[in-house]
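Chemist: here's my sequence, what's the structure:
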Amino acid sequence: MINAAVVGYGYAGRSFHTYLIPLADGLNLYAVSTRDAARREAAAKERGVKTYASIDDLLKDDNVDLIVLATPHNTHAELAIKAMDAGKHVVTDKAMCMNAAEADAMIETSKRNNVMLSVFHNRRWDWDYLTVKKVIADGMIGEPFYFESTIMRYGPPRGWRGVKAQSGGIMYDWGAHLLDHALQLVPSAVERVSCEIQYRGWDIDVGSYGKLLLHFQNGVLYQIEISNLARVDKPRWYVLGETGGLIKYGLDPQEDPMVKGDIDAATENPAQRARVFTEVNGEVKEIVIDSVRGSWKSYYQNISDVLNKGAELAVKPEEARRAMMIYDAAMKSADTGETIKVNI
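Modeler: So this is what the prediction gives:
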């Protein structure tokens, strides 16, 4: 049994990590660390765990095997390195960190101490992403050449997510998941990166609109678009292939039932199922696709299987490092207005 401790008890720590960890066979939610006394009290009451006021005190506890960082993005590198140097395995919430240099330092520390390092990309088990992945694998739209992956919302980010120095900006929150999807879906290196960020509407410095355009060496064009100033929605996915296309509205349905205490109760609005348009027997047909039912529980089950059984890690730190290299290029593009040539 692996004893896990979560650092941070805000929304991510409270609703995601401390909920999902105990659902994995072989993992035990052992402790929570937070500087906030009220949150320590809440964690003890809600989760029945030991609590610590500092990560330094937590790391002295020899019963702790795994540290999960549910803290602002700009703290991930420092805290992860500290934990790994103390001999602990580490999971960071996404984004992994703030840049590729930090990612390199984290990976080096993991290897030097022979401990596991992973990033919480639970959205590899989103229903919509898995459905798009299956449609492509089944050849329903032919070779894909253009993707739009979009999150449109209205309302400013709260707390540290609205502070660029702590969060990294608008592309580092939802964008971390959407970029991870892109790098999983397209089997090719990225050769050009362009990014635009607009600052409107809210008195925040993280941006209210961002667009990231990836040019892959195999010719695929992949657009990631995010806004917190959108009064009108767009499709979550729009994908063109050589013989067909896909359109999909709506977000993965797991979060709301998870917050209410039963992630397995997730259901999807049938009207939001993906639709594929392709030619069948000489006629263009619209095919409604049943969503692939993923489960965010799979992330921590994999972590348990890695640590208890020697299984292969599903979300490798090198994959997250690749995303950080693209972020470095994207931020340079946003600052200069130029398209950045890369080989990532």
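
Chemist: C-alpha from now on. contacts and neighbour counts both.
Modeler: Fine.

Chemist: ok, which stretches of the stretch 51-200 of the chain are helices?
Modeler: For the stretch 51-200 of the chain, the helices defined by DSSP state H, counting those that start in this stretch occupy 55-59, 76-85, 100-113, 127-137, 164-167, 174-185.

Chemist: would you do the same for the sequence below? I want to compare the two.
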Amino acid sequence: MAIQAGIIGYGLSGSVFHAPILRSVPDYNVHTVVSSDPDKVRKDLPDVAVAGSVEELLSAEIDVVIITSPNETHYEYTRLGIEAGKHVVVEKPFAVTSAEADQLIDLARQKGVLLTVYHNRRWDNDFLTVRNLLETGALGKLSIYQSQLSRYCPEVKSKDWREQEVPGSGILYDLGSHLIDQALFLFGLPNTLWADLNVERQGAKTYDYFHLVLGYTTFRVILHSGSLVRQAGPRFELHGDKGSFLKYGTDPQEGQLKQGMYPGDAGWGEDQPDLYGELATELSGLAVQGEIETLPGRYQAFYQRLAESILKGGSLPVQPEEARDVIRMIEYAVQSHEEGRTIKIT
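Modeler: The predicted structure is shown next:
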């Protein structure tokens, strides 16, 4: 029997990143969507019920609630979903504060339901390739891991809540959540964190630039994002005592979803050959340089893993404690910037 899913919110996240992926995984049926634009939902999902409120959705016969509404609603809607006895998926970032995240983790444990966070960029094609490359040891002892995800958005979008002065808005919660999660997934918690935050654009009401340095015992992780980057540098840049790896471009899955593609379609998650990363390393004492074919991206893996968790008791695709630690790093970054110092992670 299919897992009955309900989606709260049908903006970019709900309509692009969740509904199409859910419909591509046979274990799920999208049962109900909460939206202020029912016509949009019915156009995309004519066989799905549209609810006018979260309470109406939670009273339906659904197994899992997927929360894709604005960040400041994540805590309350997650709490309601857990209290209703539903499994819950929260779009990243998990919550606005780590204290809220801890409360939700405790509540889910008490109610015996599953709670996870949609850190889908763990399944970006470039990140999967970097992870695989690190496991091979081709770079030797790592010295620098640098990850950049920038945009060119010179005009502030006045109608976008992400650009407004509200809890959980700004680029640190948006793109920063992705980059921090990837780094913690690879390396665990750092020893220290230093942050520089800025408001780059005229009229911007929240941070639209960040530069973070995460200190580990023998290497550094640099995470960067800006809003005035017309021509971006490498998406990933890694250096070790044996070699270096540079990767340009970004994962194609978001663009493919916007074009109406689904997982399983020809070319899904695949990179263009001219965007393959460049590896320079040493092999048996010889200098070697060449392209590394990018592994295919697979956002569908998140919901496949979640289905195994619900139906068979398998491990969650993202542990809620991992997502909570991302929020902790955001809080430390704000503290570091405001106090002008390096923070020791405890």
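
Chemist: what TM-score comes out when they're superposed?
Modeler: For this chain pair, the superposition-based TM-score is 0.94 by TM-score structural alignment, normalised by the length of structure 1; 337 aligned residues with a CA RMSD of 1.4 Å.

Chemist: need the winner for burial among the helices of the stretch 51-200 of structure 1.
Modeler: Greatest average neighbour count among the helices of the stretch 51-200 of structure 1 goes to helix 76-85 (a mean of 22), per mean count of other CA atoms under 10 Å.

Chemist: what span of structure 2 is that helix aligned with?
Modeler: Using TM-score structural alignment, helix 76-85 of structure 1 lines up with residues 74-83 of structure 2.

Chemist: what's the counterpart of residue 288 of structure 1 in structure 2?
Modeler: Residue 288 of structure 1 maps onto residue 291 in structure 2, by TM-score structural alignment.

Chemist: what are the buried residues along the host helix or strand of that match?
Modeler: Using DSSP states H and E, residue 291 of structure 2 sits within strand 286-292. Buried residues in strand 286-292 of structure 2, counted by 16 or more other CA atoms under 10 Å: 291, 292.

Chemist: got it, and stretch 134-147 of structure 2?
Modeler: Those buried within stretch 134-147 of structure 2 under the rule 16+ other CA under 10 Å are 138, 139, 140, 142, 143, 144, 145, 146, 147.

Chemist: and what of stretch 271-287 of structure 1?
Modeler: Of the residues in stretch 271-287 of structure 1, those buried (16+ other CA under 10 Å) are 272, 273, 274, 275, 276, 277, 278.

Chemist: restricted to strands, list those residues.
Modeler: Counting by DSSP state E, the buried residues of stretch 271-287 of structure 1 place 274, 275, 276, 277, 278 in strands.

Chemist: how about those in CSV, adding distance to residue 83 of structure 1?
Modeler: Listed next are those as CSV, based on distance: CA to CA, whole Å:
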residue, distance to residue 83 of structure 1
274, 42
275, 45
276, 46
277, 50
278, 51
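
Chemist: what's the closest of those residues to residue 293 of structure 1?
Modeler: residue 274 (12.9 Å; CA to CA).

Chemist: so who does that closest one touch?
Modeler: 128, 131, 246, 247, 248, 249, 288, 289, 290, 291 (CA atoms under 8 Å, 6 or more residues apart in numbering).

Chemist: just give me which of those are shared by structure 2.
Modeler: Using both residues aligned by TM-score structural alignment, their matches' CA atoms under 8 Å, structure 2 keeps these contacts from these: 246, 247, 248, 249, 288, 289, 290, 291.

Chemist: in contact with the closest residue in space to the fifth one that isn't next to it in sequence, which residues?
Modeler: Distance criterion CA to CA, 6 or more residues apart in numbering; nearest residue to residue 288 of structure 1, sequence neighbours excluded, is residue 275 at 4.6 Å. Contact partners of residue 275 of structure 1, counting by CA under 8 Å, 6+ apart, are 246, 247, 248, 286, 287, 288, 289.

Chemist: can you rerun that using 6 Å?
Modeler: 246, 247, 287, 288, 289 (CA atoms under 6 Å, 6 or more residues apart in numbering).
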